[in-house]
Structures are given as C-alpha cells and as structure tokens.
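**Student:** What follows is a predicted structure for the sequence shown.
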Amino acid sequence: MASVEHCLYCFEALAAHLEGRKSMSLAEVQKSWAEYLASTAPEDDDDDLGKRLPALRRLAAASSSSASASSSSTSSTTSLQQSASSGVSTPATSISSTPPPVQPAVTESPLFVTWNTISPRHGHNLRGCIGTFEAQELDEGLSSYALTSALHDTRFSPITLRELPSLEVAVTLLTNFEDADDAMDWELGKHGLRISFYYHGRRYGATYLPDVATEQGWTKEETLVSLMRKAGWVGRKDKWAEVELKVVRYQGKREELEYAEFKRWRDWLTAASSRE
C-alpha cells in the first residue's frame, strides 16, 4: 500500500526540481525517514510511538544482522513487518508478541499522484492529479508522476516554488482490477472506476479514484454521470443509462501528507548532515 515515505518522496522530487538540486532516491528517503522517527520518538509517549512503529520496525530490521527468537528474521523497507523484540519497546496492546507473516515488498504498481492546496478559508482544493494504469517501478514512477501532475496537468497552471507550503500530496497505488458485470457493479468508497464508451461514433473514457465519490457525497448514479461528463459526454443527464458503458473497477491504497511534515523531516535531515 501507499506509505508516508512515498508521499515524502513525491514532495522531495517536486521540491528538488523547483529548487534546482538533485533529488534523493526513494530508498534514501525511506532510510532517512526511519532514522528521523527513531531520533525524535518521545521515550514515554506510547501512543505516539505506536504511530511511528512501522518506520521503527524498518530501521531495526535494516540495522540489525540478527533478531531475537521472538522477532521476525527480516523486514523490507515497504513490507513494514518486524516484531517488537527487535529493540523497540512497545505496550502489549500495540503489537502482538507473535510476529505477523512478512508480506512481499511492493516495488512496482499502477499509481496516481494528487496535489491539493490547503487553506483555512477554502479547505482542500485540487491542484493536479495524473497517474497511470501501467505498473511502474516506484522509484521512477513516483518521481515522474509527482512532477507530471504538479507541472503538466492541463487543467491548472504549473505549481510554483512559493506554493509548496500550501500543498498536500496524496499517493494512490492501484490494485484488484476487475471487469464489472454492469455499470452499477461496484461499491462506493471501495472501488475506483475506469469507464469507456462510444457515443455518436466517438470513443470516450475517464477514471475516478476510489475516494472521489465519497468525498463529493455522490450516489453511484451521480458518480457515473459525472465521470461520463469528465470524459466529454454531452448527452442528456436522464439518458445516461442508455449509453453502453464498459466499466473496470479497481481498488486503491492511498496515503497523504502535508508540506509541514515534509519540511520538519527536511530540516532534521539538514541539521543531521551538518553534524556529520
């Protein structure tokens, strides 16, 4: 699934491009984020530590050549699996004493990168969203689509350096693609939709990610009509069901991050580098 590190990496790719510097790699971001969490975790704050556990597990797995009998033997930077006995002290309710099975690392996936602006007055507003249904190596794919969605979404002007503090990024990794039996064979809040259809001899197509319909408060019918409009359909709203739609449903594992968290991590990284 998408992770905080994936979001940090998108911010890093965009910030580096706008600042004219070399971007860190995804692996470097993952390693640095784990070290950041380990160095800033309050010793006595169990709730906060619980939230930081996934990255701490990765750090413990990466820095230890062996683990105790009650810990899992290995952990990848993306599978997030390591038992509490690897050196991280946690309350009994935070993690089971029996290590869960190690999941395979996600190294490639279809993906979308979404940029939003956030303001106290206007809330969240879309600033760019572009992705691909073709599986991408995450290191290359995330950085590429972070820039494409920020700079080349034709609905918006390119994002500028001064806008960075107002941004939020969301990464969605797409899974479980299935042909729907009909236009209504999907669930609100669970499935994203990819539709295609012909109208007056012309082919149309568009997609909505899984969170769009629920964020807008749409019904399934309203979602389909809006998606057809997005594709360019100009027929009568009450005639939408007469159009033969091909619907592919899919699921998305989404994570989001605001600039403030990215900035805290970058400031820590700069300070840590200066001490070396």
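**Tutor:** Yes, it's here. Numbers count the residues shown, from 1 in each chain.

**Student:** CA only for contacts and neighbour counts going forward, please
**Tutor:** OK.

**Student:** Contact partners for the nearest residue to Pro210 once chain neighbours are set aside?
**Tutor:** In space, and not counting its chain neighbours, Pro210 is closest to Gly192: 3.8 Å by CA to CA, 6 or more residues apart in numbering. Gly192 makes contacts with 207-211, 249-252, as judged by CA atoms under 8 Å, 6 or more residues apart in numbering.

**Student:** now the residues you listed as TSV including distance to His6?
**Tutor:** Putting these into TSV (distance: CA to CA, whole Å) gives the following:
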residue	distance to His6
Thr207	22
Tyr208	21
Leu209	18
Pro210	19
Asp211	18
Arg249	24
Tyr250	20
Gln251	18
Gly252	14
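
**Student:** Touching, Ala62 and Ser75? I think so.
**Tutor:** Yes: counting by CA atoms under 8 Å, Ala62 touches Ser75, with 7.5 Å between them.

**Student:** ok, and here's another one to check against it:
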Amino acid sequence: MASVDHCLYCFEALASHLEKRRGFSLLEVQKSWREHVKALAGDGSIGSSFSKKQLPAFRRVADPSSDTGSASSGSSMSLSTDTPATSVESLPDAADMTEEEDGEEDEEEEDDDEIVTEFPLFVTWNTISRRSGHRSLRGCIGTFEAQELDSGLSEYALTSALHDTRFPPVDSDELPDLEVAVTLLTDFEECDSAMDWTLGVHGVRISFTYHGRRYGATYLPDVPVEQEWTKEETLVSLMRKAGWMGRKDRWRDVDLKVVRYKGKKVSLEYAEYRKWYDWAQANAKTKRGKSA
C-alpha cells in the first residue's frame, strides 16, 4: 500500500525536475528513509515520547489507530465542494482509462515473491495556505493501468503537477506550500448495482452510454466523504463530471456500469520531505568522507 517513502519519492521527482538535478531513485529513497528512521530512533527522536511536530508523516504510518491515509477516512484535506480532490475529466473508454484528476521496523520481511511492485495509482498535489492551513487542489492525475512504482510514481508526480489542464504548471517557488498524496488502487470489483459500494471504503468508477456517446469518470474513496455526499449525490456528481447533461432526477434511467475499488491514501507536506532530504544529503556526505 501507499507509504511515506512513496510520498517522499514524488516530492523528490518534482523537486529534482524543477531544480534541474539528478534525483534519488525510489530504491534510494526507501533505503535512505529506513536509515533516517533508525537514526531518529537511535537518538531518541521517536519512541514512546514521540512528538507530532518532529515527524508527523512517520507518526501517521507508525500508529495503526491513525486514520490519516486510510481509504475510509475523509483525510485532512478541506477542499471546496467545487473542486473535489480527485475529480477527473470525461473518460471516453472505461476499459482503457488514464484520468486527470511502527515505531519499529517489522522484524520479518515479506517474501520477494509476495511483494507487489505494480499498482494502478493516483498522485494528488494540494496547496496549503500559510495563513489558514486550508488545502486547495493543485493537481491530480492517475491511471487504472498497473504501473511499476519507480517509473509510475515519478511519471504521475510530474504529470499531475505540471500537466493537469485545470491548473498552470507548478513552479519551484510553490514547493514549500505543497502537500502530496499517493493512492495505490486495489480490489477492483464489478458492482451488482449502482449502489453496490460503501461510502468511505470504495472508490467508484462509472461508465455508460447516453444518446450514442460513451462516458466515464471516477472518484477515489476519500472524495465523497470529504464532500459529505450521499451515494446518490456521488453518482450524480460523477455523471456530471463525465459530461452528462440529463435531468438530475432521471439519473436512474441511465444504465450505469459501476466498478468499485479500494485505495489507501498517504499524504506528506513539503516541510517533512525537506527534513528527510537535508538529512539524506548530509548523511551521503558523511559516508563519502569516511570512504575517502
């Protein structure tokens, strides 16, 4: 599932692109992140007296009772109802869609053949107001085609930040105000009916034909909860987003094909990324000095 190192990697992909430097690979980020966590544990920065301010992203992953990043939570985003976090453009072909829109390490690692490295995914960027803390959507693009995480996360981190046609491209001055969220999608199932899914648990992808034209759209699991929509409101909103202009009270007359899926979202703010990046750079210099 999505994790802090995935978010770090998305920030690193965007920052290195804007700063015109070589970025860390996903493997390098994951290795450095593990070392960073060990270093913090070693100097007492994390543990039973762990402070939220020291490393909030690590706390969200370490604390299983936290609902941040959970597909069943509304997340910490507070977006206008005019701009749902994962609203997407019309999808002409639902079968081939790419949308805009532990405090301790586990002692036992999963077997290599059980580790899944490909997922459908979405990368979302939000801008956080320095004054109010309010989050506003800055870009969200993803795909339902499984992607290798190394290439897929970096590609969609850049695409959602630079090529979401609803917004101008992100520039380097904006980095300090950004938050990234990664959602990896799993458990796709065809619904028996339009209502055969659970609010806050499932994302919904719809497709339908109306007056000879094909339509499609999706919302990730957190969107209806954040917008405080009912299931019916969610479906009507999806149909509108797809481009359907029929009467709202006649939506049930349309033969909807609905696919439900799950996706756990993890988010990370730039300040948290920067703490890790500065540590990673300093740690790399220390290692080079010792080997010289």
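**Tutor:** Cool, got the structure. The structure displayed is predicted, hence computed values, not measured ones.

**Student:** Tell me how they score on TM after superposing.
**Tutor:** Laid over one another, the chains give 0.81 as their TM-score (TM-score structural alignment, normalised by the length of the first structure), with 238 aligned residues with a CA RMSD of 2.2 Å.

**Student:** what does the residue nearest to Pro210 of the first structure align to in the second structure?
**Tutor:** Using TM-score structural alignment, the equivalent of Gly192 of the first structure in the second structure is Gly203.

**Student:** Glu174 of the second structure -> the first structure?
**Tutor:** When the first structure is aligned by TM-score structural alignment, Glu174 of the second structure is paired with Glu163.

**Student:** Assumed its match was part of a helix.
**Tutor:** Yes: according to DSSP: H, G, I helix; E, B strand; the rest coil, Glu163 of the first structure belongs to a helix.

**Student:** got the contact list for it?
**Tutor:** Glu163 of the first structure touches nothing, counting by CA under 8 Å, 6+ apart.

**Student:** before we move on, what about the one 5 residues further on?
**Tutor:** For Glu168 of the first structure, the residues meeting the contact criterion (CA under 8 Å, 6+ apart) are 115-118, 256-259.

**Student:** Take these and keep only those in strands.
**Tutor:** The members of the contacts of Glu168 of the first structure that map onto strands under DSSP state E are 115-118, 256-258.

**Student:** And those residues, which is closest to Leu147 of the first structure?
**Tutor:** Closest to Leu147 of the first structure out of those is Trp115 (10.2 Å), distances taken as CA to CA.

**Student:** I'd assumed Cys129 was in contact with that closest one.
**Tutor:** Yes: if you go by CA under 8 Å, Trp115 of the first structure and Cys129 touch, sitting 6.2 Å apart.

**Student:** Counting neighbours, go ahead and name the busier of the two.
**Tutor:** Higher neighbour count among Trp115 of the first structure and Cys129: Trp115, with 26 against 22, using other CA atoms under 10 Å.

**Student:** Just give me the match in the first structure for Cys191 of the second structure.
**Tutor:** Checking TM-score structural alignment: Cys191 of the second structure goes with Ala180.

**Student:** Ok, Thr159 of the second structure next?
**Tutor:** Thr159 of the second structure maps onto Thr148 in the first structure, by TM-score structural alignment.

**Student:** doesn't Ile130 make contact with its match?
**Tutor:** Yes: contact status for Thr148 of the first structure versus Ile130: in contact at 6.8 Å, counting by CA under 8 Å.

**Student:** Pretty sure the match of Thr159 of the second structure sits in a helix.
**Tutor:** Yes: if the criterion is three-state DSSP, then Thr148 of the first structure is within a helix.

**Student:** rewinding a little: overlap in contacts, Trp115 and Cys129 of the first structure.
**Tutor:** By CA under 8 Å, 6+ apart, the residues touching both Trp115 of the first structure and Cys129 are 149-150.

**Student:** In stretch 16-34 of the first structure, which residues are buried?
**Tutor:** By 16 or more other CA atoms under 10 Å, the buried positions in stretch 16-34 of the first structure come out as 23, 26, 29-34.
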